[in-house]
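Enquirer: What shape does this take:
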Amino acid sequence: MLKFFRKIRHKLLADLPASKGGNRVTRYLVYALGEILLVVIGILIALQINTWNEERKISKERNQFMQSIKEDLIADTLSLQETLGKWNIQLADLNAFKQQVNTTKNIDSLIFLVRYEFSPYFSSFSGFNDNTYRSMLNTGKLSILHPELRKVLQAHYNQQLDTKEWHVNQIELYQTVVRTYTDQFPMNIDAKFISNQALEDIVWKDINPKQLILVLNSWGTRKSFYYQSHIPRFEARLEETVFILETHFNK
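Expert: All right, here's what the predicted structure looks like:
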């Protein structure tokens, strides 16, 4: 390209009228202006090439981040579906146990039921897959995304963070209630330290029925709330994740 402009400049010099062509000052000025023009053109071309290369680099990086975020969102949908499935099953089991408790005829029947059927277990959520987003946020790379998508993802991951913190808090509250139970009554689990039937009989023989009912009610209420509050909240996160995938990543 520069050679082309240089040839034009030489031709212009050659075509100067004889009266002007012999004027060294005029020829020098034309030559100097031509040289300046060539330099300016060269700079503009270099800048344009650099801009193209930078845009291509950003586009490639954007596509890589988009693919990684898409994989994170897909992983979230699978994890949420699995966890919600477990919670619904566990809630059904809890309701069945509740029905048994509320149809016992006497305290001995209740003690037997609680002693052998009580289950403190629950499924917690493993966590959201937000590594790509957090990495982009920490490195300032979010700016390469389309403004609309960036706004959607910021709201989405902020919701995830709030849900995660709330979930951790609910687990701590539930574990506190379980500890209150286990501090007073043995649990029928494989991991228990004392498995001697005679020793357990001593504990269950002398329990305070009123205290058992109070602690059992506190535990059941907390566990029921755990599922009834978690399921709709996490269903909302699932619906939101699926919507983002379908709207912004499956085009």
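Enquirer: From here on, just use CA atoms for contacts and neighbour counts.
Expert: Will do.
Enquirer: So Thr104, which state does it fall into?
Expert: Classification of Thr104 using DSSP: H, G, I helix; E, B strand; the rest coil returns coil.
Enquirer: Could you also give me the structure for this next sequence, so I can compare it with the first?
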Amino acid sequence: MIKFFRKIRKKLIEEDNVRKYLLYAIGEIVLVVIGILIALQINNWNEEKIMDRMVSQALSEIREDLVQDTLTLQSRITLQLAEFEAQTRVVDALTRQTLNEEEHRSDLGKLMLMRETVLLRNGYDYLKDLGISHLNRPELRQTLLQYYEHDYAMLRKDLQNDEFEFEDVWLPYARVHFKDWEFGEYAVPHSYSNIQNDTYLLTTLKINLTNKDGTIRAHSQALETAKSLITMLETR
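Expert: Coordinates of the predicted model:
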């Protein structure tokens, strides 16, 4: 092809036909430009295909993370609900002054506990590195942001509050007023009478129930969003 154009160029130069030569030169430039544009388009197309594959890989990893997250969240909700009910029974017993070892030994071991909830972000972080704007499904993109940027943040905030109350409020109290304590299993106070008449303990447990309710709600919201995301990812 190049040899063919050279022959034409040589012939026009030999004929000393300036007008035809200029037209030929312009035509050759146009062909070169068209060739460059086609090459750029092919390169862009290839890059888009590569990006689509990486985004698809990130979404597959996100789905795997979410499946594990739903198991973790459901497990935590079940535990937290049981602990909430146990603490409610203790609050009722303290209010009625009917606290006793036979009925409440196990419940006392479930007061103001903090349990870590670890959710997976590997797939989402990979997608963020690629650029979440490459995801051309607005509803899915919005739900991902809801789960990882909002629900996750709210969950972490509630867990931090639980950690503070457990470590800075409950443990110091338990060390002074309990002779035996096993995390989540049981607790035995030095004197049932003393803690039964301790208004500080009753008030503290009531406040903590409100915080526990918030933590359970945060877990439930995250679980609902995670399930929605799994459904959306499975129908892509």
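Enquirer: After superposition, what is the TM-score?
Expert: Overlay of the two chains. TM-score (TM-score structural alignment, normalised by the length of the second structure): 0.73; 226 aligned residues with a C-alpha RMSD of 3.8 Å.
Enquirer: For Gln67 of the first structure, give its distance to Leu73 of the first structure.
Expert: 10 Å (C-alpha to C-alpha, to the nearest Å).
Enquirer: what about the two, which has more around it?
Expert: More crowded of Gln67 of the first structure and Leu73, by other C-alpha atoms under 10 Å: Leu73, with 21 against 14.
Enquirer: Who's the closest spatial neighbour of the aligned partner of the more buried one in the second structure, skipping the chain neighbours?
Expert: Alignment note (TM-score structural alignment): Leu73 of the first structure maps to Leu66 of the second structure. Nearest non-adjacent residue to Leu66 of the second structure, counting by C-alpha to C-alpha, 6 or more residues apart in numbering: Ala226, 5.9 Å away.
Enquirer: how big's the offset between the strand or helix carrying that neighbour and the first structure?
Expert: Per DSSP states H and E, Ala226 of the second structure falls inside helix 199-234. On superposition with the first structure, the mean distance recorded for helix 199-234 of the second structure (mean C-alpha distance after the TM-score superposition for the first structure) is 2.5 Å.
Enquirer: who are the neighbours of that helix, in terms of helices and strands?
Expert: helix 18-96, helix 138-145, helix 152-164 (3 or more C-alpha pairs under 8 Å, 6 or more residues apart in numbering; DSSP states H and E).
Enquirer: Which helix or strand lies directly C-terminal to the first one?
Expert: Translated: helix 18-96 of the second structure. By DSSP H and E, the next helix or strand past helix 18-96 of the second structure is helix 101-108.
Enquirer: Give me the angle between that following helix and helix 18-96.
Expert: Interaxial angle, helix 101-108 of the second structure versus helix 18-96 (axes from the mean of the first three to the mean of the last three C-alpha atoms, to 10 degrees): 160 degrees.
Enquirer: what residues does helix 101-108 of the second structure touch?
Expert: Helix 101-108 of the second structure has contacts (C-alpha atoms under 8 Å, 6 or more residues apart in numbering) with Glu83, Ala86, Gln87, Arg89, Val90, Gly184, Glu185, Tyr186, Ala187, Val188, Tyr192.
Enquirer: and the next element down the chain from it?
Expert: Downstream of helix 101-108 of the second structure (by DSSP H and E), the next one is helix 122-130.
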